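Novice: Provided below for reference: sequence and predicted model.
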Amino acid sequence: MTEILSITAPIFILIGLGYVCVMTRLISRETTRGMGVFVITIALPAMIVRGMANKPLAESMDTEFLAAYAAASVVVFVLGMLVYRHVRKVGTAASSMAGLGMSSSNSGFVGVSICAMVLGTEPASRAVAMTILVESMLMIPLAMAIADAAQGQGELDFVARLRTTLKRLARSPLLIAICIGLLLAGFRIPLPGVALRVIDMLAVAAAPVALFAVGGNLHGLRPKGMVGDATAISLGKLIVHPAITALVFLLFPGLDPVMRSAGVVFAAAPMLSIYPILGMRYGLEERCSATLLLGTVLSFVTVSVTIALIS
């Protein structure tokens, strides 16, 4: 147990440090948002390229991992949506956002940081590229398409939203980094030593800066009477998602055990940091904000248990 806490405690201490620094106004929340921009646009893309460069394409993009993680996430999304629709008796849009909260991880900030400390930088940088693909190109568009259709916006805005989504994806630094990594791996283009050292320096900064930024951005979020919904979605995310992911991985016996563990660790991370922003479109920003705050706090316990189980 001491060994596990030695891994998880520094992660959540960094999150807590970011929260306290913003709470005491030592650092402004705008500064931590700038740190988040640095991670998303510079440091994390560098880590992704580092994990895919100078490797065969089959190692850089594991199709079995990609298929298994996507299948598990879709299963959890459907289960979460059905439970909220038929048990909690809420609308389709709210149910879709609940399913998204249970099935999509904060891969770029929390997941990759935990995985890097538990399994090492190399499997973390390989896995984060594939989990980001699943979240940005499958889970988020799926959830928002269902929610829009439920509000009568599906047919009217489909072409416009498709165009906007494609433009957003084309400009995403993370997806651009994945494309560069696939290009380097596919054509076996080696990166020179100087470039690798620069990329390594940037990649090392990704995890601590990301965790500090997560803590800073959590300040100001309030449950506001949403504890019941926040707890249900958080437990679905932190317990059901990694459990279903582990079960689906059993259907792929040829999958690398290290990547199998990496997938479970990523699934055990709390929900997307942009979850409240996505929920705002449907008037659910308070519930999504409360869920993000509670899920991040509870993940200290659930992530520790997950690491103990995979160890």
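Specialist: Ah, there it is.
Novice: From now on I want contacts and neighbour counts done on CA atoms only, so please keep to that.
Specialist: Noted.
Novice: what about Pro173, neighbour count?
Specialist: For Pro173, the neighbour count with other CA atoms under 10 Å is 17.
Novice: give the contact list for Ala205.
Specialist: Ala43 (CA atoms under 8 Å, 6 or more residues apart in numbering).
Novice: Report the distance from the host helix or strand of it to the chain centre.
Specialist: Assigned by DSSP states H and E, Ala205 belongs to helix 193-218. Offset of helix 193-218 from its chain centre (CA atoms, centre = their mean, to the nearest Å): 16 Å.
Novice: just stretch 220-233 next, same as before
Specialist: 20 Å.
Novice: can you list contacts of that stretch?
Specialist: 80, 98-99, 101-102, 286-295.
Novice: Okay, one more to line up with it:
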Amino acid sequence: MLAIVSITSPIFLLIILGFTAVRTGWIPREGLTAMARYVLFFALPALLFNALAKQPLEALIVPGFLLVYVGGSLLAFAVGIAAAAALRRTSPLDNAFFGLGISMSNSGYIGYALISQILGSQALGAVAMAIMTEVLVILPLTLILAELHRHRGDHGLGETLGKVSLLVVKNPILWGIAAGLVCSGLSVQLPALVARTIDLLAGSAAAVALFAIGGTLAGQRIREGLGEAATIAAGKLLIHPAAVLLMLTLAPALDPTLSAAALILAGLPMVTIFPLLAYRYGHGERAAAALLVTTALSFVTLNFGLWAFGVAPPG
């Protein structure tokens, strides 16, 4: 257990450092926007490109893993929407962000740092596949349902699909993944100057991203909806990994490393931009509270889950 905590603690300590820096005024909250954009547009795409371009393509697209992770995430998404609709007595379309909060993990920022240290570089393809699931399946599905509810009768399905598709295509993280897959498939070797530049960008991604997460959490306020926030947190930290575990029992057996990666990724807190996405649709306050509660609780649930399933760091 101590070996596991020694791996996970630095990740959460960086989050706490960012939280403290913003709360004390050492770093202005306005600076977090620049940090987040740097990670989103440069560091994280470079990091994912590096992780993918240096591995064989067959290790990066594993149909069995995609079946498990996509199926588990969609199941958690459906449970989140159904539970929220029943509890709030509102339309399922009005609860799309409850589904997203339960089924879309922080794979790029926390997941990469955790998986690389606990399971090693051979499992980084799982991070890319998880991000593809979130960017290409969960996020578009959420936005489509939310837009249909917001513009009831105003916009057709075709127009809504077009708007959401444009948002997905413009995502720089997706471009980093696509470029990495192309270079892996074609065995492309980049010029040394370009490769070193990408290495420098990639090396900064984890620390800056985790620091920015902490700073973002420092700006959240829990004014209301703590009960709903706790419900979303329980769903994200318990239902999502349980759904993926169910899929692992139903699907053909995966490599043990990929199975462990799927469970770890599903057990992460939700994506940091969850409140930003939800604000536009009137769910920002509860989404911010859920992000804060889930991230705090995840230190306990992740460490306990890793210990319970016998996942040990290398060496």
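Specialist: Cool, the structure landed. As the structure is a computational prediction, the values presented were derived from the model and not from experiment.
Novice: tm score of chain vs chain?
Specialist: A TM-score of 0.92 describes the superposed chains when it is computed by TM-score structural alignment, normalised by the length of the first structure; 310 aligned residues with a CA RMSD of 2.0 Å.
Novice: just to revisit the earlier point, how close does the helix holding Ala205 of the first structure sit to the second structure?
Specialist: In the superposition with the second structure, the average deviation recorded for helix 193-218 of the first structure is 2.1 Å (mean CA distance after the TM-score superposition for the first structure).
Novice: Please work out which residues of the second structure line up with the helix or strand just after that helix.
Specialist: Next helix or strand after helix 193-218 of the first structure toward the C-terminus (DSSP H and E): helix 227-235. Aligning helix 227-235 of the first structure against the second structure (TM-score structural alignment) gives residues 226-234.
Novice: Buried residues, that stretch. List them.
Specialist: Glu228, Ala229, Ala230, Thr231, Ile232, Ala233, Ala234 (16 or more other CA atoms under 10 Å).
Novice: ok, so of the contacts of stretch 220-233 of the first structure, who is nearest Pro270 of the first structure?
Specialist: Gly295 (5.6 Å; CA to CA).
Novice: Surely that closest one touches Leu218?
Specialist: No - here Gly295 of the first structure does not reach Leu218: they are 11.0 Å apart, not a contact under CA atoms under 8 Å.
Novice: Those two: which is more packed in?
Specialist: Gly295 (26 against 23).
Novice: dump the residue contacts of the more buried one.
Specialist: Ala230, Thr231, Ser234, Leu235, Lys237, Leu238, Pro270, Met271.
Novice: Gly64 of the second structure matches what in the first structure?
Specialist: By TM-score structural alignment, Gly64 of the second structure lines up with Glu64 in the first structure.
Novice: how much space between that match and Ser105 of the first structure?
Specialist: 19 Å (CA to CA, to the nearest Å).
Novice: now Ala160 of the first structure
Specialist: On the measure of CA to CA, Ala160 of the first structure and Ser105 of the first structure end up 27 Å apart.
Novice: Neighbour count: these two, which is higher?
Specialist: Taking neighbours as other CA under 10 Å, Ala160 of the first structure and Ser105 compare with Ser105 leading, 28 against 10.
Novice: mind checking how far the more buried one is from Leu196 of the first structure?
Specialist: Plainly put, Ser105 of the first structure is 28 Å away from Leu196 of the first structure if you go by CA to CA.
Novice: returning to that earlier point: out of the contacts of stretch 220-233 of the first structure, who's the most crowded?
Specialist: In terms of neighbours by other CA under 10 Å, the contacts of stretch 220-233 of the first structure top out with Ala98 at 33 neighbours.
Novice: Please identify which helix or strand holds it.
Specialist: helix 92-103.
Novice: what angle separates that helix from helix 227-235?
Specialist: 50 degrees (axes from the mean of the first three to the mean of the last three CA atoms, to 10 degrees).
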